[in-house]
Every structure is written in C-alpha cells, then in structure tokens.
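Asker: The sequence isn't on hand, but the structure is:
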C-alpha cells in the first residue's frame, strides 16, 4: 500500500502588495480612436449630455465606473451630476453620503409633489461633481410608478430643470431591466455599458441589446450606445484576455480603449468615500478613468 503524499496547499496570489497590472495593448480596430485628445476648457456649461451606465448583470463595475468617470470629467473642467438610480444606494455610499439618513432622495423627487430637484442635489467632496442621492426607498417607486401616466418619463421630467447647468449627467442604473432602468434609458442620450471580463457577463449583453432596441423603437429613438467598457480585467489570466478579445471582435469600435483592471484600490475608495482620482490620483486605475473621460468627451 502506497504511503499517501502529504497535502501541501497552493499559495493564494497576494494581489494587495503587487502593483496595478498594466493593460496589454489592444488592437483598436477600424475606426477606433487610439489616443483621445486632452479636452479643451469650457467657457460655459450646459446643456448636459445624459449618459445611462447600465448592465442588468450585477458586479460588473457600474457604480465604480459612474463615480470615477464623473470625477475624471470634473477634473477636466466639466460640471457633472451623478444620479443614484439604484435602491441599494451604492453610488451615494461610495461618495461618503449616509444614504439611510437622508430625508429627501430621488424617490421623493419622483413621487412627491412640491419636491424640486434643487432640494435633493448634494455637493460632493469633488469640485464640479454633484450627486442626486438614493436609498432603499427607491425600491417602492418601481411599484408605485406602474399606475402613473407617462411612467417611463418620470426621471426625465424630474431632472429636466437642471440640465442647463451641467455638462454631463451620469445615471447609475440598478442591475435589472425593470422600470427604473427603462426610465434611465428613456431620458438618456447615450448608454455606457460596463462589461466585466468574464464569460457570464458576456452572455448577458445580448439581452441588454434587445432591451435597448425596444427602448429605441418605443420610447427614445435618439438613444445611442456610447461604448462598451471592459472592467475587472486581469492580464495575468487567460480567461479575461480571451473574453476581452471576444468583446473586441464582436463590438469593434464600440469598445473603449480604456480598460479597467482589477485592483484592490477600488474597494479602498469605497471605504474612503471618494473617487480613485482623489484617493490614489497617480494609480493606474485613476489614469484609466481619465483616459475613459477623454474618450467619452471625444465621441
């Protein structure tokens, strides 16, 4: 009888002490911008481009991308309004706002007469970056809006009075294709799709594209896809490299050149309650979102 070999556990990779991995060069494909230019300064603000950040799959970096793209745009002199349109309130929490303690949120704006958008907007710690906060109360709006006339345009009507004072409005959508997400798509000019570099995330894009087509046909014919953002990329794994390559092959010039790598920095910023552009301004993550901001402004 053979003597059993002793079990020796494999060491887990220790990413915390490693530098942020640099993304590999991406073949941009025909018509894709390789280098987005530095945006020119503005002499006046507004009217705002409304960009919905949406993907029905959770955990793909929607909230992280909304916060950090907004902060990067503000660095380039743009006035930005972030709309937390997820009942989990992660966007608000990620900017240091205790959402459960708020008296007025986007829910009150949508459902209560007499509440104006100016009453709900809060300044953040980043100059030029404002927040329309949310909390769990918003989950009730999805049920209550069902009986309302023009229910799909509720958000658009609510934010319309302040569009002239901002350059960009970013809407952080919940991870579903329910009435709240439809509201965001109905008032948006463009949609930005964060896509985690994993197989199941790639499979879900077809469903989202089908929803976008229905919104274009029935509610918002001017809605366009701004681009697809590869997130949670780890160049050390074959799987994420293969998924990224498949995304590039499938969507071509729609894919942003900027790639968001998986890094411990992003959870740290959530605890700190501030964007990575101020928490770790010289990190690869901060530079990636600045590059994304340049691409967004150039498109």
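Answerer: Nice, thanks for sending it over. Keep in mind it's a predicted model, so treat the numbers as computed, not measured.
Asker: hey, let's count contacts and neighbours off CA atoms from now on
Answerer: OK.
Asker: So residue 226 sits against residue 192, correct?
Answerer: Yes. Between residue 226 and residue 192 there is a contact under CA atoms under 8 Å: 5.4 Å.
Asker: okay, those two: which has more neighbours?
Answerer: residue 192 (24 against 20; other CA atoms under 10 Å).
Asker: what's the host helix or strand of that one packed up against?
Answerer: Taking DSSP states H and E as the definition, one finds residue 192 inside strand 190-196. Judged by 3 or more CA pairs under 8 Å, 6 or more residues apart in numbering; DSSP states H and E, strand 190-196 is in contact with strand 49-53, helix 62-75, helix 199-203, strand 224-233.
Asker: Could you list the buried residues of the third one?
Answerer: Neighbour counts over helix 199-203 (16 or more other CA atoms under 10 Å) mark 201-202 as buried.
Asker: how far does it sit from the chain's center?
Answerer: 18 Å (CA atoms, centre = their mean, to the nearest Å).
Asker: right, and the helix or strand after it?
Answerer: helix 205-218.
Asker: That following helix to strand 190-196, inter-axis angle?
Answerer: Interaxial angle, helix 205-218 versus strand 190-196 (axes from the mean of the first three to the mean of the last three CA atoms, to 10 degrees): 170 degrees.
Asker: what angle sits between helix 205-218 and strand 224-233?
Answerer: 160 degrees.
Asker: Which stretches in the stretch 1-150 of the chain count as helices?
Answerer: 62-75, 90-94, 106-111, 117-120, 138-144 (DSSP state H, counting those that start in this stretch).
Asker: do the same with the stretch 151-299 of the chain
Answerer: 154-159, 179-187, 199-203, 205-218, 238-251, 265-272, 276-279, 284-298.
Asker: then this one, side by side with the first:
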C-alpha cells in the first residue's frame, strides 16, 4: 500500500507555452518550503524542469528514460535539487525515442505508474509529473500513474478550445486506464489584469468549470521568466515578486483541496 499522504499530480496541457514547467517547478518549491518531501518527474524531452532546477545535462546519468525503458526505480534515478526537500528525476533527449522503443510492450502505458507506486517512492508526499506539450505515450504514462491532473491554462482566446480536448482525453483515460483519475484544478496563467480579453477568458473558464478553477491567477511576470536561466525556481530567485507570491497562494489552494478530499 502507498503511504496515505502520497499524492501523484500530473501537470498537463497539450498546448505549449502555457506555463506547465514553470508551474511544476514553483508549485513543487512552495510545497517543499513548508516541509513536504516532493519529487518532480520530468517527462518532457526538452528537460526544462531539470534545467530550471539547476540540473546540468552532463549530470543526468539516470533519467525518466531509464524508468520507461529499463525498469529503473525512483531511488536509482531521483536527484536532490538546489531546493531542500525537493528532488527530481531528470529528463534527457533520449525520451524522444521512447514511443518506438516500447511500442510493442504490453505494459508500456504503466511503466511510470509501476515506478512511482513502488516502495521507494513512499518517502515523497507529493509527486508532480511535468508532461510534454502533446497527448502522446509519455503523457498517457503520466495520466495512468496520477491521482489527479492539474491543468495550467493560458489566458488567451483559444484556451477553452484546447481545454475541452484535454478534458475529453482525461475522460477516456478514466474509462480505460485509470478509473480514479480526477481534475485537481485548472490554474489560469500569464494573466494580465490590464487586458480585457484575459479577464473575459477567466470569466468564461470559471463559468464552464466553476470550482475546478483555482482562485489564484498566475500573472505575467518578468522575474518568473528570468529565473530558469539561473537554474532556480522563481520562489528562490525573487520571493517577493508577484509571480512567486502567486505560486505560494496556489500551493496553499492545492493543499486545502487535498485536505478537503481527505475529509470527504
């Protein structure tokens, strides 16, 4: 049995540039800052979550590629980051070939699930999976392994169109691969209060999805954009900037939702 407090949250959206990796890094950092043991699983071949947490590409001796192809364990692949209480299983470009390499394997959808549900993953109270911007085998592995999905959604005109496709995929995954999969929440990113369209998009998404949408809005913020180039989460790079403060608020909402779920 998995430890009761262990929660696996997949951060997914098939659209690129919506803030998935930024959300994964900063949400994980905020959770680690209050003493939770947190693990990020970097499933994006670009490896931006790994880079954004200061893990040099030359130091990625083991990675998510080894979990998906060689059956490597969490303890064999996880690395400590610059953030106390936060580890990461890094990504490499080798992930680009995974789909072809394991296409014929019966358990190909459950490779990640097998790893994060093993005994050595119990030490983490939260496992956040950062997905690539596509609905491919990597993302399916993440959805099959997760308890819930957190969806970053950019405040732009086509946001709802992309979201409906993702929600349909989640529904299919629930029916076929993972009956317990739930939507942890929708977080609106790159919000600009001066932009009337951004405000309208937030209102539209909330009218469609109600309480599934977090109250916290993640603003467009230069300091958040700068932080990855220094190999740090924004929360470490500039705690007081608007983006960092928003991610701290988001972490508080995530924790509150988890408490409400347990109490239900």
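Answerer: Ah, there it is. Fair warning: this is a prediction, and the values are worked out from it, not measured in the lab.
Asker: For residue 43 of structure 2, list the residues it contacts.
Answerer: 64, 90-91, 95, 129-132, 138-139 (CA atoms under 8 Å, 6 or more residues apart in numbering).
Asker: Aligned counterpart of it in structure 1, please.
Answerer: Using TM-score structural alignment as the criterion, residue 43 of structure 2 maps onto residue 85 of structure 1.
Asker: Quick check: the aligned residue for residue 212 of structure 1 in structure 2?
Answerer: Using TM-score structural alignment, residue 212 of structure 1 sits opposite residue 170 in structure 2.
Asker: need the contact list for that match.
Answerer: Counting by CA under 8 Å, 6+ apart, residue 170 of structure 2 has contacts 143, 181.
Asker: now with 10 Å?
Answerer: Taking CA atoms under 10 Å, 6 or more residues apart in numbering, we find residue 170 of structure 2 in contact with 140, 143-144, 148-149, 164, 176-178, 181-183.
Asker: now do residue 76 of structure 2
Answerer: Residues in contact with residue 76 of structure 2 (CA under 10 Å, 6+ apart) are 62-63, 66-67, 89, 120.
Asker: ok, so of those, who is nearest residue 53 of structure 2?
Answerer: Ranked by distance to residue 53 of structure 2 (CA to CA), the contacts of residue 76 of structure 2 are led by residue 89 at 11.1 Å.
Asker: Tell me the counterpart of the closest one in structure 1.
Answerer: Correspondence of residue 89 of structure 2 to structure 1, assessed by TM-score structural alignment: residue 132.
Asker: residue in structure 2 matching residue 163 of structure 1?
Answerer: Aligning on TM-score structural alignment places residue 163 of structure 1 opposite residue 121 in structure 2.
Asker: Counting neighbours, what do you get for that match?
Answerer: 20.
Asker: Surely it touches residue 115?
Answerer: Yes. Assessed by CA atoms under 10 Å, residue 121 of structure 2 is found in contact with residue 115 at 7.6 Å.
Asker: Need the residues touching each of those two.
Answerer: Common neighbours of residue 121 of structure 2 and residue 115, counting by CA under 10 Å, 6+ apart, are 73-75.
Asker: tell me the contacts of residue 267 of structure 1?
Answerer: The contact partners of residue 267 of structure 1, by CA under 10 Å, 6+ apart, come to 64, 94, 273, 276.
Asker: Just tell me what the third one corresponds to in structure 2.
Answerer: Pointing back at residue 273 of structure 1 there. Using TM-score structural alignment, residue 273 of structure 1 lines up with residue 231 in structure 2.
Asker: And the closest residue to its match other than its chain neighbours, how far from residue 221 of structure 2?
Answerer: Spatially, and ignoring its direct neighbours in sequence, residue 231 of structure 2 is nearest to residue 54 (4.0 Å; CA to CA, 6 or more residues apart in numbering). Separation of residue 54 of structure 2 from residue 221 of structure 2 (CA to CA, to the nearest Å) stands at 20 Å.
Asker: mind checking the end-to-end distance for stretch 145-156 of structure 2?
Answerer: Note: stretch 145-156 of structure 2 ends 30 Å apart using CA to CA.
Asker: What range does that stretch cover in structure 1?
Answerer: Using TM-score structural alignment, stretch 145-156 of structure 2 pairs with 187-198 in structure 1.
Asker: How far off centre is the matching stretch?
Answerer: Distance, centroid of stretch 187-198 of structure 1 to centroid of chain: 7 Å (CA atoms, centre = their mean).
Asker: do the same with stretch 256-264 of structure 2
Answerer: That offset, for stretch 256-264 of structure 2, works out to 20 Å (CA atoms, centre = their mean).
Asker: still on that earlier bit, could the shared contacts of residue 121 and residue 115 of structure 2 go into TSV alongside neighbour count and distance to residue 261 of structure 2?
Answerer: Shown next, in TSV, are these (neighbours: other CA atoms under 10 Å; distance: CA to CA, whole Å):
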residue	neighbour count	distance to residue 261 of structure 2
73	21	29
74	25	26
75	14	29
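Asker: tell me which of those residues is nearest to residue 202 of structure 2?
Answerer: For these, the minimum distance to residue 202 of structure 2 (CA to CA) is 37.5 Å, reached by residue 74.
Asker: any idea how far that closest one lies from residue 111 of structure 2?
Answerer: Taking CA to CA, one finds residue 74 of structure 2 at 12 Å from residue 111 of structure 2.
Asker: likewise residue 19 of structure 2?
Answerer: In terms of CA to CA, residue 19 of structure 2 sits 26 Å off from residue 111 of structure 2.
Asker: One more: residue 157 of structure 2?
Answerer: 36 Å.
Asker: Repeat that for residue 102 of structure 2.
Answerer: From residue 102 of structure 2 to residue 111 of structure 2 the distance is 10 Å (CA to CA).
Asker: Name the residues contacting each of the two.
Answerer: Common neighbours of residue 102 of structure 2 and residue 111 (CA under 10 Å, 6+ apart) are 68-69.
Asker: Looking at these two now, which is surrounded by more residues?
Answerer: Set residue 102 of structure 2 next to residue 111 and count neighbours by other CA under 10 Å: residue 111 wins out with 23 against 16.
Asker: Aligned against structure 1, show me the partner of that one.
Answerer: Under the alignment by TM-score structural alignment, residue 111 of structure 2 pairs with residue 154 in structure 1.
Asker: How about residue 153 of structure 1, nearest residue that isn't a chain neighbour?
Answerer: Leaving aside its sequence neighbours, residue 153 of structure 1 is closest to residue 183 (5.8 Å, by CA to CA, 6+ apart).
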